[in-house]
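Engineer: Everything below, folded, please.
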Amino acid sequence: MVQFDPQFKLPSSNELACSDDTPVDNENQNFIPNFLLFLLEFVWPTRQDWFWGVDMAIYHTTGASPFVPVVPDGFLSLSVEKRKQGGSRASYVVWEEGNVVPALTLEVVSRTPGGEYQEKMATYARLGVLYYVIYNPDFWQRDAHQPLEIYRLIEGEYQLQLSEPFWMPEIGLGIGRAITETGGLKREVLSWFNPQGARYLTPEEQLKRYQEPFGDAF
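Structural biologist: Next comes the predicted model:
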């Protein structure tokens, strides 16, 4: 276990970089986390006690140095301000968030392996992230894993969960794969699900469903 010196003066968010500046090498790494973010805005329209970060550095004290972040493709924290002090975050600094760690982290596997099944998994377990989601639709055979793997932290170790969509009671959401149409294009995405296993629809899908019974009336 990494030993952290409590006498060390922790840096402020103003002293820390917002990400590791590693470029993505496939569209899913940007699209999937942002799709989940925008959908969550409609699932929780009035809640102000959550934050979803996309490609944002998480600074913590469980690694070799508080100056070295871990940068998931997406993450969800609960019981924090959605807009920190009414503004935006450049990074997620655990010691400035009341020591609230993300409840869920998401990695979308790219052409260049990024340690999703090794180093990052160990980092998130050490940090105490309850759910770790690895989405690997393109390179899962190369990596000898499944296209979607959802892990739950149990006694300090991640255990693979088998159901999909998978319900996460601590978060109040399910997560799984779905085919949706956005901007006239059908594609597989990760999506949020309700307790009954029904997928939350995007505003575009809701509008289309509303219009269908009226035929040419619209």
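Engineer: CA atoms for contacts and neighbours, from now on please.
Structural biologist: Will do.
Engineer: Next, the buried residues of the biggest helix by length in the chain.
Structural biologist: If you go by DSSP state H, the chain has its longest helix at helix 28-43. Under the neighbour-count criterion of 16 or more other C-alpha atoms under 10 Å, helix 28-43 has 28-37, 39-40, 43 buried.
Engineer: Ok, stretch 160-171 next?
Structural biologist: For stretch 160-171, the neighbour count (16+ other C-alpha under 10 Å) marks 165-168 as buried.
Engineer: Next, the second sequence, to be compared with the first:
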Amino acid sequence: MISKLLLQNLPSTADLPCSDDTPVDNEDQNLLPNLLLLSLIYLWSARMDWYFGVDMAVYHTTGVSPKVPVVPDGFLSLGVERKKGGKSRRSYATWEENEVVPIFVLEMVSHRPGGEYDEKLQLYAELGVLYYLIYNPEFWQRDRHQPFELYKLENGVYQLQIGEPYWMPEVGLGIGRYRGMVGGLSQEILTWFDAAGDRELSPEERERQRTEQERQAKEQERLAKEQERQAKEQERLAKEQAQQRVERLEEMLRSQGIDPDRLLDAVDSGD
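Structural biologist: Now for the predicted structure:
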């Protein structure tokens, strides 16, 4: 716990840089975390107790100085306000968030190795980040690692987890890879999964699914009406055919000199 005296001497996020001003060296470092964020905005639209930051400085008191942040490509914190005091955050300082550290952190390996497998791994472990994902789709062979490595903090040490997508019960989400269309282009992206291992659909996919379900429902309704019409038509034809048989029978009887009406009257009277 941070003492009140130390807390009084810590800087405010209003006075701290929002990032380390280090430019990303590929567009996916901004794109993929933002896709995760947009998906969460849709999935958790009714929840106000989470925050997902993209390329945002995270200030903490476990490093050399509370003024020296770590800047993940993406991070998720639970139990905090979506909007800090109703306003957008410039940065994330643990001492202003009731000491809530991110529960999930994403680092994407770029052309220049950034210590994802050693320095940052140790830093996030000391910070107490429960899940640490290193995504390295291009340079994993260079770095002698796998493209997708998810670590879980167990007894203060990160342990590489097996399985993908990987379900994170403490988060209530799974994380994994998926090849989909982004802006008309096919590419591998990171996305959320449910407990059954099914991919959470994007808002656009859910809208297309809803539209398709409505179309199918209307088609089923049309088919049901058509079947009802056909059944009524068959019933009409059956009655018509039965009437025609009766008329032919009457004509045959009359041709034999028998009055059908008198015959029916005799049958009715039991004679």
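Engineer: TM-score for this pair?
Structural biologist: TM-score for the superposed chains, counting by TM-score structural alignment, normalised by the length of the first structure: 0.93, backed by 213 aligned residues with a C-alpha RMSD of 1.8 Å.
Engineer: if we can go back for a sec, tell me the one of the buried residues of helix 28-43 of the first structure nearest Thr112 of the first structure?
Structural biologist: Among these, Gln29 lies closest to Thr112 of the first structure (C-alpha to C-alpha), at 11.9 Å.
Engineer: Spatially, what comes nearest to that closest one if we skip its sequence neighbours?
Structural biologist: Val108 (5.5 Å; C-alpha to C-alpha, 6 or more residues apart in numbering).
Engineer: correct me, but Gln48 of the first structure touches Ser77?
Structural biologist: No. Gln48 of the first structure is beyond contact range of Ser77, at 11.4 Å (criterion: C-alpha atoms under 8 Å).
Engineer: if you count what's nearby, which of the two comes out ahead?
Structural biologist: Using other C-alpha atoms under 10 Å, the more surrounded residue of Gln48 of the first structure and Ser77 is Ser77, with 22 against 13.
Engineer: corresponding residues in the second structure for the helix or strand hosting the more buried one?
Structural biologist: Per DSSP states H and E: Ser77 of the first structure is located in strand 74-78. Alignment note (TM-score structural alignment): strand 74-78 of the first structure is matched to residues 74-78 of the second structure.
Engineer: gap between that stretch and the chain center?
Structural biologist: In this view, stretch 74-78 of the second structure has its centroid 16 Å away from the chain centroid, taken as C-alpha atoms, centre = their mean, to the nearest Å.
Engineer: ok, residues contacting it?
Structural biologist: 33, 49-56, 100-107, 171 (C-alpha atoms under 8 Å, 6 or more residues apart in numbering).
Engineer: Cross-reference the residues you listed with the helices and report the matches.
Structural biologist: The helices, defined by DSSP H, take in Pro33 from these.
Engineer: Among the contacts of stretch 74-78 of the second structure, name the buried ones.
Structural biologist: Buried among these by 16+ other C-alpha under 10 Å: 33, 50-56, 100-107.
Engineer: Out of these, which is nearest to Lys120 of the second structure?
Structural biologist: Glu107 (8.9 Å).
Engineer: I'd say the closest one and Leu133 touch.
Structural biologist: Yes. Glu107 of the second structure lies in contact with Leu133 (C-alpha under 8 Å); the separation is 6.3 Å.
Engineer: Glu149 of the first structure and Ser77 of the first structure: what is the separation?
Structural biologist: Here Glu149 of the first structure is placed at a distance of 20 Å from Ser77 of the first structure (C-alpha to C-alpha, to the nearest Å).
Engineer: Same check on Thr180 of the first structure?
Structural biologist: In terms of C-alpha to C-alpha, Thr180 of the first structure sits 26 Å off from Ser77 of the first structure.
Engineer: Repeat that for Val94 of the first structure.
Structural biologist: The gap separating Val94 of the first structure from Ser77 of the first structure is 10 Å, by C-alpha to C-alpha.
Engineer: Which residues are in contact with each of the two?
Structural biologist: 100-101.
Engineer: How about the most centrally placed residue in the second structure: what's its closest non-neighbour residue?
Structural biologist: In the second structure, the residue lying closest to the centroid (C-alpha atoms, centre = their mean) is Glu200, at 2.5 Å. Excluding its sequence neighbours, the residue lying closest to Glu200 of the second structure (C-alpha to C-alpha, 6+ apart) is Phe193, at 5.1 Å.
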